[in-house]
Structures are given as C-alpha cells and as structure tokens.
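Student: can you look at this prediction? I've put the sequence above it.
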Amino acid sequence: METRVDEVADGIYRLNTEVPGFNFNQYLIVDDEPLLFHTGPRGLFESVSAAIARVIGLDRLRWIGFSHVEADECGALNHFLAAAPLASPLCSKVAAMVSMTDLADRPPRALADGESLALGRRRVTWLDAPHVPHGWECGYLFEDETRTLLCGDLFTQSGGSDVPLTESDILGPSEAFRAEMDYFAHGRRQGELLERLARTQPTTLACMHGSAWRGDGGALIRELATSLERPPQ
C-alpha cells in the first residue's frame, strides 16, 4: 500500500490510502503546531507516516486529533505518539473521559464544545456532534482560515478515490453507501447538529473516506440533513 498526498486547501494535505473496496483519509494541517486529523488503523501506520514525512518531519507533529473512538480514526494513535515526542492526542471532553485518558500513552488535550485551539496563524474550533453519525464522543474540527470542516464520516464514499478534491456530487455516492450500510445513529438531535455544522459555512469538506469536496458546504450539509429525514428505501 502507498499513501497518496495532495494539498486540498492552503496548507491542508489529504493523505489517502486505498484498500480493497474502500479508502482511508487523514488530514495534515501544517502550521507552527502541525495537526493530524485521523490516524488510520495500526496496519496503515508505516504508509501514512511515510506520507507525512514527505511534507514535514514526523517529529514536528504537535496534535493528533480524531472525530470519535474507532480503529480508522485513532487506531494508530500510540504509534504516532511514539514517533512524535511533542505530540498530544486531541479529542472531545467525552472521548477523553470515557476512553483516551486510559487508551492513549500520553494525556489528551480535551476540547470543550466551541473551544478553539491556535496552531500558529491558523485556528481550529471543536464542534460537538454526538451520534452524528455515530459515537457519543463524536465531533469535528473547523479550520477558519481556509473554511475547512474536517467532517469525519459524513459523506463517506466507498471504493477507490483517485480524485483528491472534487466539486462534483458526493452526496449521491455517500447516500448510496449508506443505503447498503446505514452507519448513522439517527439521534433525536441529528437535524439540529447538522444545521450547526452548516452554519460554519465551510468551503472545503475534508471527508474521511473518498474525495474532499469544494463548494457551498453549508448547502450540501443541509441537503444531507434533508436526505436523512426521508424514510429508508
């Protein structure tokens, strides 16, 4: 396996690895305190870490964040902590409380809902999104300079991913995948939380699986919310 590296917004790199029938993305934000969002599972560590090293030295990593506790989100976390002595896990307060204080080899930095973190000239803000699509501890990061929403499992596209950044439809493919395997919890606050994400008015959606997307992200998130309200086919 080889992990591909593409810049999808100014200073934000998509690291993509294809596996049979699926693909995994991590996102690297380069600044004074570089941040990696998602680690991939442990089996991808060598490939992903080599890809990061093509952009910055691995030992420069300062933050290793993820949306929720799952193997593809943070399975290789401790591998990265061992390789990056200055790095700390970055997660929601719930993730820190129920999992990361025990699972991570270094204490996590737990962000409250709406709390921002300066990386240098850039700033990221944590947005709690419990059970959207799944996981009590789920949430997302918004990078305000490029208006990039690191949106995790939202808009999951299966198969390979040769196009790093697209302006084409990703809702159709992601909803087709959800029809086969509905990974949404469909919690009672789903619409409210998606509307809150939409109000950040992102222009880049950094999806964990498939192409990143550029356009009116708020409108697309609202389209997703509408689609989720329809009865299953």
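Tutor: Looks like it came in fine.
Student: only C-alpha atoms from now on, for both contacts and neighbour counts.
Tutor: Fine.
Student: excluding its backbone neighbours, what's nearest residue 147?
Tutor: residue 202 (4.8 Å; Cα to Cα, 6 or more residues apart in numbering).
Student: for that neighbour, which three-state class applies?
Tutor: The three-state label given to residue 202 by DSSP: H, G, I helix; E, B strand; the rest coil is coil.
Student: hmm, who's touching stretch 61-72?
Tutor: Contact with stretch 61-72 is made by 24, 33-42, 73-74, 77, 84, 86-91, 95, 99, 135, 137-140, 151-152, as judged by Cα atoms under 8 Å, 6 or more residues apart in numbering.
Student: what do you get if the cut-off is 7 Å, keeping everything else the same?
Tutor: 33-41, 73-74, 84, 86-91, 135, 137-140, 152 (Cα atoms under 7 Å, 6 or more residues apart in numbering).
Student: now do the same contact list for the residue sitting nearest the centre point of the chain.
Tutor: The residue lying closest to the centre of the chain (Cα atoms, centre = their mean) is residue 152, at 3.5 Å. Going by Cα under 7 Å, 6+ apart, residue 152 touches 67, 140, 207, 208.
Student: can you tell me which of these is nearest residue 189?
Tutor: Here the nearest of these to residue 189, counting by Cα to Cα, is residue 140; it sits at 15.7 Å.
Student: quick check: next helix or strand after whichever strand or helix holds that closest one?
Tutor: Residue 140 belongs to strand 139-143 when assigned by DSSP states H and E. Sequence order places strand 148-150 as the next helix or strand after strand 139-143, per DSSP H and E.
Student: chain center to that following strand: distance?
Tutor: Its chain's C-alpha centre and that of strand 148-150 lie 8 Å apart, by Cα atoms, centre = their mean, to the nearest Å.
Student: let's bring in a second one:
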Amino acid sequence: METSVDEIADGIYRISTFIPEVAAPAGFTFNQFLVDAEEPLLFHTGMRTLFPLVSEAVGRVVPLEELRWVTFGHVEADECGAMNQFLAAAPQAEVAHGLLGCLVSLNDLADRPPRALAHEETLDLGGKQLRRRRVRHLNTPHVPHNWEARVLYEETTGTLLCGDLFTHVGNGPAVTENDLVEASLDAEGMFRQISCLTAAAETMRSLAELAPRTLAVMHGSSFHGDGAAALNALADGLEARFRPERTFAGQPSVLAGGDTAPS
C-alpha cells in the first residue's frame, strides 16, 4: 500500500491510502485530513495498522511531534483506531470531540483526557492573517451513523470535513468538481451505512446552509464547488432511492455479511 498527500484547499491536506481488497473490485480509499496551522489538526487517524503510513504522510507536511489536535467524526476503527498512537507520537496533542462521544467512549479509550466540545464551539488553530484557521464542531447524531457523530467546518477556507458523507468506492482524484451524488447513492445501496434516513436528510440540508466550497470526503474523492447544492442533492437522492416503501428486506450488505442496516 502507498499513502498519498494532496492539498485540497489552502492549507488542508488529504492523506489517502487505497485498499483494493475492500469493496472489490473497485476498491476503497481511507482518507485523513490535516489542517496545517499554528496548532495542526488531524481529522481521522486511520486504523492502527495504517499508523506507520499515515504518520509518515503527516510528517511530510508538519513535524509529527507538533500535531496539536486529533479529531474524527465518530468512534470507529477507521476514524480513530490509531488515536493513542498519535497521542504517543505527539506529546502536546489532545483528542477533541463532542461531549457525548467523550462521555460514552473517549474518556475511557483515550490515553489522555479528551477535550469535550459543545455544539457550534470553535477551535482557533492560530496562524497569521488570511492563513488563520478555525474549525467549528457540529453535532450530527446518527448521521451518517453512531450516536456521537459530528463534522467539523473550517471557516476560513469553507471546507466541510464531512467524514462518511458522500462515501463512494474506487480510487479517483484527490479532489474533483464532478458530481459525487450518484456514486454516493450507489455506495449507499451497497453498504447501507446510514442509520436514520430522516435525520440524514435533515442534517444534510442544515449543513448546506454553511455553503461549503470544499467537501473533504473520508472514502473517495473530495469535492470542490457548490457544496450546498451537492448536500441538498444527496439529501433528495437518499429520500427518493431509499425511502421505506422502496426498501427491500434482506438486501445484502457487502460489509456485514448479508445483514442489512435499517434506514
């Protein structure tokens, strides 16, 4: 495996590892995002087994020991499996997550006490003038899945670190202006990852009000363009394709060995 590093917005880097065996034959990317600022922030850590690759890639942008914040969308191996390895490598680093995630999981799982964030709270990452970076924490419970789910919005560049939203298979470009909606809907048909369709649609329309210019996608290519239109289109597409009367019981899931998660 190889891990690539690409700047997808000013000072925001996509760290990507393609694993062809996952969701074969198309394969699957596992992406982390590094915000280069006075206090560098990592969104997603990757699995523990990816730590050597991901940490080396982080070090291409900033010294690993200077990492200040370790963050992720929800508690899952590909999101935070290497959390404690990053804490060990970066003595000043703190995990930052929503209050619920800290209470339910991270106060116990993290080797150092995490920083609990309130909904809409911001972390000022520092920097000078136009390069100053601020990320806003937004709770998105059950969207796309897990009670403690959240996203981060980098206000200066208009980048939504949207985690599993817009998940799609394959190994496309680091960032694209092409429509990701149909590919994301096809992936949802394969994985059935969204745990509550109503909450997902409402949350995506709420996030669209941010009018993000870049969508930093965890699995697949990131998107640059009209983020509001993309979020609204994905909400519409999910409702049209997966509303309850069109859901068939027993639909196989490529990840769950035949079990199907409800929408």
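Tutor: That came through fine. What you see is a predicted model; the values in this text were computed from it and never measured.
Student: coming back round to it: of the contacts of stretch 61-72 of the first structure, grab the buried ones for ChimeraX.
Tutor: In ChimeraX syntax, the buried subset of the contacts of stretch 61-72 of the first structure is picked out as below (16 or more other Cα atoms under 10 Å):
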select :33,34,35,36,37,38,39,40,41,73,74,84,87,88,89,90,91,135,137,138,139,140,152
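Student: residue 205 of the first structure versus the residue nearest to the centre of the first structure, what's the distance?
Tutor: From residue 152 of the first structure across to residue 205 of the first structure, the span is 9 Å (Cα to Cα, to the nearest Å).
Student: what's the answer for residue 78 of the first structure, then?
Tutor: In terms of Cα to Cα, residue 78 of the first structure sits 27 Å off from residue 205 of the first structure.
Student: so for these two, which sits in the more crowded spot?
Tutor: residue 205 (29 against 19; other Cα atoms under 10 Å).
Student: just checking, that one touches residue 149?
Tutor: Yes: the pair residue 205 of the first structure / residue 149 is scored as a contact, 5.1 Å apart, by Cα atoms under 7 Å.
Student: equivalent range in the second structure for the lengthiest helix in the first structure?
Tutor: The residue-count maximum for a helix in the first structure (DSSP state H) belongs to helix 217-229. Aligning helix 217-229 of the first structure against the second structure (TM-score structural alignment) gives residues 227-239.
Student: what lies in contact with that stretch?
Tutor: 181, 185, 201, 204, 205, 208, 209, 211, 212, 213, 214, 215.
Student: just the element for residue 94 of the first structure, please.
Tutor: Taking DSSP H and E as the criterion, residue 94 of the first structure maps to helix 93-95.
Student: quick check: that helix aligns to which part of the second structure?
Tutor: By TM-score structural alignment, helix 93-95 of the first structure lines up with residues 99-101 in the second structure.
Student: and that stretch, how far from the first structure on average?
Tutor: If you overlay the two and look at stretch 99-101 of the second structure, the average distance to its match in the first structure is 0.7 Å (mean Cα distance after the TM-score superposition for the first structure).
Student: which position in the second structure pairs with the residue nearest to the centre of the first structure?
Tutor: Applying TM-score structural alignment, one finds that residue 152 of the first structure aligns to residue 163 in the second structure.
Student: contacts only, for the closest residue to that match other than its chain neighbours.
Tutor: The shortest distance from residue 163 of the second structure to any non-neighbouring residue, by Cα to Cα, 6+ apart, is to residue 218 (4.9 Å). Contacts for residue 218 of the second structure (Cα under 7 Å, 6+ apart) come out as 30, 31, 32, 163, 164, 167.
Student: ok, 8 Å please
Tutor: So residue 218 of the second structure contacts 29, 30, 31, 32, 162, 163, 164, 165, 167 (Cα under 8 Å, 6+ apart).
Student: cool, and residue 185 of the second structure?
Tutor: 234, 237, 238, 241.
Student: what distance separates the match of helix 93-95 of the first structure from the middle of the whole chain?
Tutor: 17 Å.
Student: then stretch 198-208 of the first structure?
Tutor: Distance, centroid of stretch 198-208 of the first structure to centroid of chain: 11 Å (Cα atoms, centre = their mean).
Student: just stretch 9-20 of the second structure next, same as before
Tutor: Remark: stretch 9-20 of the second structure is offset 11 Å from the chain centroid, using Cα atoms, centre = their mean.
Student: also stretch 141-159 of the first structure?
Tutor: With Cα atoms, centre = their mean, you get 6 Å for stretch 141-159 of the first structure.
Student: list the buried residues in it.
Tutor: Those would be 141-143, 146-158, for stretch 141-159 of the first structure by 16+ other Cα under 10 Å.
Student: residue boundaries of the strands in the stretch 151-263 of the second structure?
Tutor: Applying DSSP state E, counting those that start in this stretch to the stretch 151-263 of the second structure gives strands spanning 159-163, 175-176, 214-217, 222-224.
Student: so what secondary structure elements neighbour the third one?
Tutor: Same thing as strand 214-217 of the second structure. strand 159-163, strand 222-224 (3 or more Cα pairs under 8 Å, 6 or more residues apart in numbering; DSSP states H and E).
Student: what's it in contact with?
Tutor: Here strand 214-217 of the second structure has contacts from 8-9, 14, 31, 33, 157-167, 222-227, using Cα under 8 Å, 6+ apart.
Student: and the aligned partner of the residue nearest to residue 163 of the second structure in the first structure, how far from residue 105 of the first structure?
Tutor: Aligning on TM-score structural alignment places residue 218 of the second structure opposite residue 208 in the first structure. Applying Cα to Cα, the value for residue 208 of the first structure to residue 105 of the first structure is 24 Å.
Student: and residue 136 of the first structure, by the same measure?
Tutor: Here the criterion is Cα to Cα. By it, residue 136 of the first structure lies 22 Å from residue 105 of the first structure.
Student: those two: which has the busier surroundings?
Tutor: Just comparing residue 136 of the first structure and residue 105: by other Cα under 10 Å the higher neighbour count belongs to residue 136, 18 against 15.
Student: okay then, goodbye and thanks.
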